[in-house]
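Visitor: Give me coordinates for this.
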Amino acid sequence: MKIALLGYGRMGKTIEQIALQRGHTIVLKVDENTESYDINKADIAIDFSIPVVAFNNISNCLNNNVPVVSGTTGWLNKFNNAKELCQQKNGGFIYASNFSLGVNIFFELNEYLAKMMRNLKQYQISMEEIHHTKKLDAPSGTAITLAEGIIKNSDKESWALTVTNNTTEIPIVAKRIDDVPGTHSVEYKSDVDTIDIKHTAHSRDGFALGAVIAAEWLVDKKGVFTMKDVLGI
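Guide: Take a look at the predicted model:
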């Protein structure tokens, strides 16, 4: 495939390495210093940019009939617009807050555990996420996906970055530490015990590989998809 990288930071460079290893070609590398580019050079685009430009990147791809995979978080107030544009243009689009295979298994485990814990009111739920200091959004998109999975399967109604007395909220602690690729944990605590599940990324390679696999899967497909579609889970 001829791939356009929209965003050429740490993740973009890691995606480039893995894409080349898998026999693909990088035809565009777009970063904050790129003034203009021709997206039509590419068979597919992978967007790991920044929140303020992600929607414009995705729209440009869809308007030019170039399928796009996006892992940028922090722009989801315009996600429905992107879905509508994809459907209008009969394009191909995958968004995921996290492309790692392990994290997507963790998402499923999180929802299953939430269902089991739903009626056990003695347990207080909380979440923690840790990322590198250059991550711009907090909480992470992965943490929000985890929280939404719990909300869908429990009596919780929302999440918050502050600990309050509101029992319908899931408190999330977001930490930023140098060179941490990503750690997410969900804890259920009672007076007698604690149940917790945790995913720790050791490098960015898992995220990058998942994004390239998603791009390979998306070629020649039309519609709005998720990693569940890609992985068949």
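Visitor: contacts, neighbours, all on C-alpha from now
Guide: OK.
Visitor: List the contacts of residue 185.
Guide: Applying CA atoms under 8 Å, 6 or more residues apart in numbering to residue 185 gives the contacts 127, 128, 129, 196, 197, 198, 199.
Visitor: Among those, which pair sits farthest apart?
Guide: 129 and 196 (13.2 Å; CA to CA).
Visitor: Neighbour count for these two, which is higher?
Guide: Just comparing residue 129 and residue 196: by other CA atoms under 10 Å the higher neighbour count belongs to residue 129, 22 against 14.
Visitor: can you confirm the more buried one is in a strand?
Guide: Yes: with DSSP: H, G, I helix; E, B strand; the rest coil as the criterion, residue 129 is part of a strand.
Visitor: Check the protein and tell me which residue is nearest its centre.
Guide: Note on the chain: the residue nearest the mean C-alpha position is residue 97, at 1.1 Å, using CA atoms, centre = their mean.
Visitor: From what I see, that one and residue 137 are in contact.
Guide: No: the pair residue 97 / residue 137 is not scored as a contact, 11.8 Å apart, by CA atoms under 8 Å.
Visitor: can you list residues touching both of the two?
Guide: By CA under 8 Å, 6+ apart, residue 97 and residue 137 have these common neighbours: residue 73.
Visitor: picking up where we left off before, which one of the contacts of residue 185 sits closest to residue 7?
Guide: Set against residue 7, the nearest of the contacts of residue 185 by CA to CA is residue 129 (23.3 Å).
Visitor: run this one through as well so I can compare:
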Amino acid sequence: MKIALIGYGKMGQAIDAIATAKGHEVILRIDLNSKHLLEKEHLGQADVAIEFTTPETAYHNVLKCFDANVPVVCGTTGWLDKLPEIKAICLEKKQAFLHATNFSIGVNIFFEVNKKLAELMAGQPQYGVSMEEIHHTHKKDAPSGTALTLAEQLMASVTRKTSWVNEESNQPEILPIISKRIDPAPGTHTINYTSPIDDITITHTAHSREGFAAGAVVAAEWIKGKTGVFTMRDVLNLG
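Guide: Next comes the predicted model:
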């Protein structure tokens, strides 16, 4: 499989290493100094593109992939307001788009655990609930995209929480999300349910970027040859 890597920071380099080890060919490595390679004549040579850049550039990068008729796997977070528009364009142009706030297989299983626990706790108002996420100091968005996914899942069931804030809060309808930036943490997410008599806590801790990068390559392998809008739930057949 021929891969175009859009974004060649630490995550792009980790994806490059894993894809190459699996026998794939990375034919384009696009960073700020090689943005001209985003043109159709270059992108069109790839079987799939993997996009990890910034919230400011992701939208246009994905459109470039659509124009080149190349399926795109996108892991950039912090631009959720643009996702509905991108999904509509994808379907209109009969392209392929897969976005995930986190490609780690372990995290995607953790998402399912979070949803199930939230369903069980929906009728237990004696429990307060809060979240914490820890990332390295170069993380550009806060809360993390993964934390926002977890929050949305939680609030879908625990309806006494109607919104979130990125700070401590004692308001009963608010879900507090505490963001910490500590090197070299690649990512830890914790959900706490607390009551006067006991606590229930679930945590996912990443030990390196390898899990995220490996999941992105699996997603790229899966999306090749498909059209439509997908998530990691489709890739992992999580129903």
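Visitor: Tell me the residue in structure 2 aligned with the residue nearest to the centre of structure 1.
Guide: Superposed on structure 2 with TM-score structural alignment, residue 97 of structure 1 falls opposite residue 101.
Visitor: what's near enough to touch residue 57 of structure 1?
Guide: Residue 57 of structure 1 neighbours (CA under 8 Å, 6+ apart): 6, 47.
Visitor: and it, that one's in a helix?
Guide: Yes: checked against three-state DSSP, residue 57 of structure 1 lies within a helix.
Visitor: Which position in structure 2 pairs with it?
Guide: In structure 2, residue 57 of structure 1 lands on residue 61 (TM-score structural alignment).
Visitor: Next: residue 47 of structure 1.
Guide: So residue 47 of structure 1 corresponds to residue 51, using TM-score structural alignment.
Visitor: Verify the stated contact: that match with residue 58.
Guide: Yes: using CA under 8 Å, residue 51 of structure 2 is in contact with residue 58, at 7.4 Å.
Visitor: Those two - which one has more neighbours?
Guide: It is residue 51, of residue 51 of structure 2 and residue 58, that has more neighbours when counted by other CA under 10 Å, with 26 against 22.
Visitor: related to what we said a few turns ago, shared neighbours, residue 51 and residue 58 of structure 2?
Guide: With CA under 8 Å, 6+ apart as the test, residue 51 of structure 2 and residue 58 both reach residue 76.
Visitor: looking at it, residue 24 of structure 2 is touching residue 2, isn't it?
Guide: Yes: under the criterion of CA under 8 Å, residue 24 of structure 2 makes contact with residue 2 at 6.3 Å.
Visitor: so who does the nearest residue to residue 188 of structure 1 once chain neighbours are set aside touch?
Guide: Using CA to CA, 6 or more residues apart in numbering and skipping residues adjacent in sequence, the residue nearest residue 188 of structure 1 is residue 125, 4.5 Å away. Residues in contact with residue 125 of structure 1 (CA under 8 Å, 6+ apart) are 170, 171, 186, 187, 188, 189.
Visitor: let's see it at 7 Å
Guide: 170, 187, 188, 189 (CA atoms under 7 Å, 6 or more residues apart in numbering).
Visitor: for these, which one is nearest residue 108 of structure 1?
Guide: The shortest gap between residue 108 of structure 1 and any of these belongs to residue 187, at 15.6 Å (CA to CA).
Visitor: Okay, the equivalent of the closest one over in structure 2 and residue 174 of structure 2: tell me how far apart.
Guide: Residue 187 of structure 1 maps onto residue 192 in structure 2, with residues paired by TM-score structural alignment. Here residue 192 of structure 2 is placed at a distance of 14 Å from residue 174 of structure 2 (CA to CA, to the nearest Å).
Visitor: Over to residue 7 of structure 2?
Guide: Following CA to CA, the distance that separates residue 7 of structure 2 from residue 174 of structure 2 is 35 Å.
Visitor: Could you do residue 182 of structure 2 as well?
Guide: Taking CA to CA, one finds residue 182 of structure 2 at 25 Å from residue 174 of structure 2.
Visitor: what's the answer for residue 232 of structure 2, then?
Guide: Taking CA to CA, one finds residue 232 of structure 2 at 28 Å from residue 174 of structure 2.
Visitor: Settle it for me: which of those two has more neighbours?
Guide: Neighbour count, other CA under 10 Å: between residue 232 of structure 2 and residue 174, residue 232 has more, with 23 against 18.
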